[in-house]
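Undergrad: below: sequence and its predicted model.
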Amino acid sequence: MTPRHLRTGLAATAAASAAVSALAAPPASASAPPRAHSAPSAPSARPAARGAVVSDERIERLSRAATARRLDDLGFRGTRPRYGVDVHRVVYRTVTGRGAPTTASGLVVLPRGGPHRLRAVQYGHGTMAFRGDTGTMDPTSRDRGAAAMFAGAGFAGVAPDYLGLGLGPGRHPYMDVATETSASVDMLRAARTVVARGHRALDRRVFVTGFSQGGHAAMALGRALQGGADRNLALAALAPVSGPYELGRAQIPDSLDGTSLDPKEVNFYFGYWLTAANRTNRFYRDPSEVFRAPYDKTIPRLFDGKHQEAEIFKGLPDGPSDMLTPRAAQWMRHPSGALLRAVRAGDGVCEGWTPKAPVRLYTARRDRDVTTRNAALCRESLRARGVDAPIVDLGDLDHMASGVAAMPDVLRWFQSVR
C-alpha cells in the first residue's frame, strides 16, 4: 500500500502537476540530453510482443558522487554506490486484466560501469493515486532512488509503474494481482531490450523486492517467475517489505477493528480499492451502495489518477464508519459474491506455492497502514510448505520509514546471495 508520497515532503506539488500535464511528451533531464529510441512497428498481421519497447528515453545521467548525494538526500543511509547511473524511462507493451493490448511505463536504471552481464533487481513501488508520483515522472521519488541505489551497486534497477500510472493509459487497477504480475514480467522483458541496446546482457536470475503495495506485487511476481512466466527469467531471491499480502485474513479485518490502523489511512485505501476493484468485479452499480453521502459523489472523482494525495485526503472523512454505508462495512467484514471475488483477486500471494529461492519478509512495529499480521500469516503459509521465510524486524518505525530503512539491508542481502 503506501500513499503519502507528497505527505513525506519528497515530491514537489508543482513538479508533479507539470509531469502529468506533460504526459504526452515527458520533459528531458536537465543533466543530460535524452536518448530516445522507438521500437520498430510490428507487422499489421501480428500484434507486438508483450514487453516490446515502444520508447526508451534516458532522462538522467548521474555521476557516482551525484548518485551518492541523491541517495543520502532520500534517506537511504549507509549506501555507498560503486558507480554512477543512467536512468531510462521506458514505455512498453503489455496487457490489461482482460488480455487486451495496452502500454505501461517504468524505469530501467543502469550502472555506468561494472560487469557486462547485469543481474536485475525488480523494485515494486507502494500505493500512489496520482499518476505523476511515479519514479518515471518525479525525480525526487524514493522509488527512483531505490532503483538508482541498486544500479549504483552494479545491478540493473527495474521499476514498473504498473498499469494506469506514469505514462500508462487509463486508470490504475489497484491491488489487482493479475495485472501487477503481467506488467512486472513484461517490464523485465523490456529491460532486457534496453540493456542489450547498451551492448550488455541481463542475467536470467531476478532479485525481487518492493514496498507496501510493491511488497504485495513482489510476492506475486516471485510466484510467477518460479512458475515459468518467462523461460528466460528465474527468481533469485525475494524480499518484500511491509506488504498487504493477506487482504481477507488480515488487512481488511484489522482496518475495520478501529484500533490497529490509522482510520484516515484506512479510508484512503478503502476508497481507492473499492472504486478500482468495482471496475472489474462490479459489486455495486451506484457508489451510494457503498459510500455514504456526500462521499458517494466525491470519492469516485478523487481516485481518477489526476488528483494529488493531499487533495484526496482533504476530501476524506476521519474514519470508515463515516465513509462506508453500514451494509458495505458489514459486507467488507464478511465478503461474499462479487466482493469476495474482488478480495480474492488481490489476495493470497503467499499461498499455494513453494519458493525455491530464499525469502525474507520485512516489517516495522509502528506500522499503522499495513498490519504486521500480513507478514505473520504469510510466513505461516510458507512454513506450512516447508519454507523458512524469516521476518526481519525493522524496529520502532512507521510504515513510510520502514520502506526507506529496509532497502539498504535488502541490497546487502541480495549482494550476499549467489
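TA: Cool, the structure landed.

Undergrad: can we go C-alpha only for contacts and neighbour counts from here?
TA: Will do.

Undergrad: now do the contacts for the residue most central in space within the chain.
TA: Centre of the chain computed as the mean C-alpha position; nearest residue by Cα atoms, centre = their mean is residue 125, 2.9 Å away. The contact partners of residue 125, taken as Cα atoms under 8 Å, 6 or more residues apart in numbering, are 143, 159, 160, 161, 210, 211, 212, 213, 214, 215.

Undergrad: what about the residue nearest to it when sequence neighbours are not counted, helix or strand, and which?
TA: The spatially closest residue to residue 125, leaving aside those adjacent along the chain, is residue 214, at 4.6 Å (Cα to Cα, 6 or more residues apart in numbering). Assigned by DSSP states H and E, residue 214 belongs to helix 213-226.

Undergrad: A further structure is provided below for comparison with the first:
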Amino acid sequence: MVTAERLNVLSAAQVRAVLTAAEFDADPAILRSGVVSYRLVYRTIDPHGLPTTASGLLALPATDTRRLRVVSYTHGTETARADAPSTATDLAADGWGQAPALTYAAAGFAAVAPDYLGLGVGPGLHPWMDVPSEVTASFDLLRATRLFLATQGRTVDPRVLVTGFSQGASAATGLATALRSGADPALRLGALAPVSGAYDLRSVELPALLDGQVEWPYGVGYTAYLLVAFNRLHHLYDTPAEVFRDPSVEALFDGEHSGERFVAGLPASIDALLTPHGAELAHHPRGRFAAALAVADATCSTLPGPQSPPQPVPVPVRLYVGGADTQVPRANSEHCRTALRGHGIDAPIVDLGAGVDHLGSNRAGTAAVVRWFLTPGGPR
C-alpha cells in the first residue's frame, strides 16, 4: 500500500441510478447496498521485474459486514489513462468504467478492479495484452486490498472470485492460474468467470483483425495497439515507419488520447495501416513476436486442474460470450474450453444472448456473473 483515497459514497439508489444510466442491470433484488469506493495506489513490478507502482479501484459494500468475499474484475481495452476504473470518476457523465465494480460491491462483495500498469495514476505507458504484468498488477492489488481492509477492522475470505471482460478476460484466466498455483498462500481461487476473452491471439483473434472479420475501427485499432505495445516490450521493429504507413499512428498510444480522438486518428483500413513489412509481420509472426503471442495465449492451457497441488480441489469455471460479438470471435472461448478440458476442468460456454454484441457482453456478463456468484450452493 502507498495511498488510499476515498472517491465516492453512494446510496443503493444512487448506485442503481449510475448503473441504469450506463445500461447495466440495476436489479434492486440483488443490488441492495450502498457503495464506498477508493483509489488504491500500491507497489508492484513492471514487465521487466523492476519496482513500480500501479493504481486500482476498490469498491466496498456500505454494510457492517466484517468478513468480505472478494471479486477481482479486470477491465477491457482503454487507450486513455483517465478512463481506467479508479480515474473514471465522473459517474454522472459515464459510469461504464466503474459499473462492474459497483455492481459487485452493491451485491455485497469487495470489488477490486486494477487499472493495469500505465493507466490510472500509475507511471509509464500501458503494456496492452501483456498478461504477465496484468497478473502481477491484479495480484498485488488483492494484497493491497487485504492490507487496507485490515486497517478498517475487516478481513477477506481467501477464496477469490475472478472475472474480467475482453482484454481483462485473459488477464482473469492468468490471475486464476497464479492463484491456483499458490502465488500467495493467503489467497486461492474460488471461481473463474471471464467474459468475451481473446484467449487465442495467434490462431483466432489476430487473423480476424487482419481479414476484416473485426470491422473498423476495432480491427485497425487493435492491430495497431498490439504491434505498438509488443514492440515496446519485445522490440519487433526499429521505427514506426517500418510497419505503419503513417508513423504518427504510434502517438495514439501515449495514454492521453480519449476514445474519440483515438478513433479519429486511425487509418480507414488494415491496408492503409500497415506497410508491406508490417503486414508480413502481422500475418506471419515469427521470433520474438511469436514467442510473446504464445505467452498471451497460454492462460487457459496453464490453469492447474482439480487434482493439482497446492489446491487439489475442483474450482467452478464458466466462459461467457455474446451471441453477436463481432470484435472477439466465439472460437476464442471454444479454444479455451478445449484447453481447460485437457486439464480436467469443465468450463461450459454461457451464451449471453443472440443479440448481445461485444460491449453488450460486458453489461450482460456482469449481470450473469454476479447472479452466479450469489447462487446458493454455487461458487460461494
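TA: Structure received. Predicted, not measured: the structure shown is a model, and the values here were computed from it.

Undergrad: what about the strands in the stretch 101-250 of structure 2?
TA: 110-114, 155-156, 159-165, 188-195 (DSSP state E, counting those that start in this stretch).

Undergrad: out of those, nearest to residue 323 of structure 2?
TA: Minimum separation from residue 323 of structure 2 across the strands of the stretch 101-250 of structure 2 (Cα to Cα) falls at strand 188-195, 11.9 Å.

Undergrad: helices or strands up against that closest one?
TA: Under the contact definition 3 or more Cα pairs under 8 Å, 6 or more residues apart in numbering; DSSP states H and E, strand 188-195 of structure 2 sits against strand 159-165, helix 167-180, strand 319-321, helix 358-374.

Undergrad: out of these, flag the one nearest residue 199 of structure 2.
TA: helix 167-180 (5.8 Å).

Undergrad: quick one: contacts of the closest one?
TA: Contacting residues not belonging to helix 167-180 of structure 2 are listed as 72-77, 129, 131-132, 134-135, 138-139, 162-164, 187-189, 192, 194-199, 296, 299-300, 302-304, 310-311 [Cα under 8 Å, 6+ apart].

Undergrad: and that helix, which stretch of structure 1?
TA: Mapped onto structure 1 using TM-score structural alignment, helix 167-180 of structure 2 spans residues 213-226.

Undergrad: distance between the matching stretch and the chain's centre?
TA: 10 Å (Cα atoms, centre = their mean, to the nearest Å).

Undergrad: in the superposition, what's the average offset of that stretch relative to structure 2?
TA: Per the superposition on structure 2, stretch 213-226 of structure 1 and its aligned residues are separated by 0.6 Å on average (mean Cα distance after the TM-score superposition for structure 1).

Undergrad: about what we covered before: filter the contacts of helix 167-180 of structure 2 to the buried ones?
TA: With burial judged by 16 or more other Cα atoms under 10 Å, the buried subset of these is 72-77, 129, 131-132, 134-135, 138-139, 162-164, 187-189, 192, 194-199, 296, 299-300, 302-304, 311.

Undergrad: which parts of the stretch 151-300 of structure 2 are helices?
TA: 167-180, 206-210, 218-234, 259-264, 270-273, 276-283, 287-296 (DSSP state H, counting those that start in this stretch).

Undergrad: which among those is found nearest to residue 338 of structure 2?
TA: Nearest to residue 338 of structure 2 among those is helix 167-180 (14.1 Å), distances taken as Cα to Cα.

Undergrad: related to what we said a few turns ago, just put the helices and strands packed on strand 188-195 of structure 2 in CSV and tack on distance to residue 344 of structure 2.
TA: Converted to CSV, those look like this (distance: least, Cα to Cα, whole Å):
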stretch, distance to residue 344 of structure 2
strand 159-165, 19
helix 167-180, 14
strand 319-321, 15
helix 358-374, 21
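
Undergrad: residues contacting residue 135 of structure 2?
TA: Residue 135 of structure 2 neighbours (Cα under 8 Å, 6+ apart): 171, 172, 174, 175, 178.

Undergrad: if I pick residue 349 of structure 1, what's in contact with it?
TA: Residue 349 of structure 1 touches 177, 216, 219, 220, 223, 245, 246, counting by Cα under 8 Å, 6+ apart.

Undergrad: likewise residue 355 of structure 1?
TA: So residue 355 of structure 1 contacts 222, 223, 226, 382, 387 (Cα under 8 Å, 6+ apart).

Undergrad: what's the closest of the contacts of residue 349 of structure 1 to residue 308 of structure 1?
TA: Closest to residue 308 of structure 1, out of all of those and judged by Cα to Cα, is residue 216, at 22.8 Å.

Undergrad: how near is the closest one to residue 36 of structure 1?
TA: As for residue 216 of structure 1, its distance to residue 36 of structure 1 is 32 Å (criterion: Cα to Cα, to the nearest Å).

Undergrad: between those two, which one's more packed in?
TA: Set residue 216 of structure 1 next to residue 36 and count neighbours by other Cα atoms under 10 Å: residue 216 wins out with 33 against 13.

Undergrad: that one and residue 20 of structure 1, how far apart?
TA: Distance from residue 216 of structure 1 to residue 20 of structure 1, by Cα to Cα: 26 Å.
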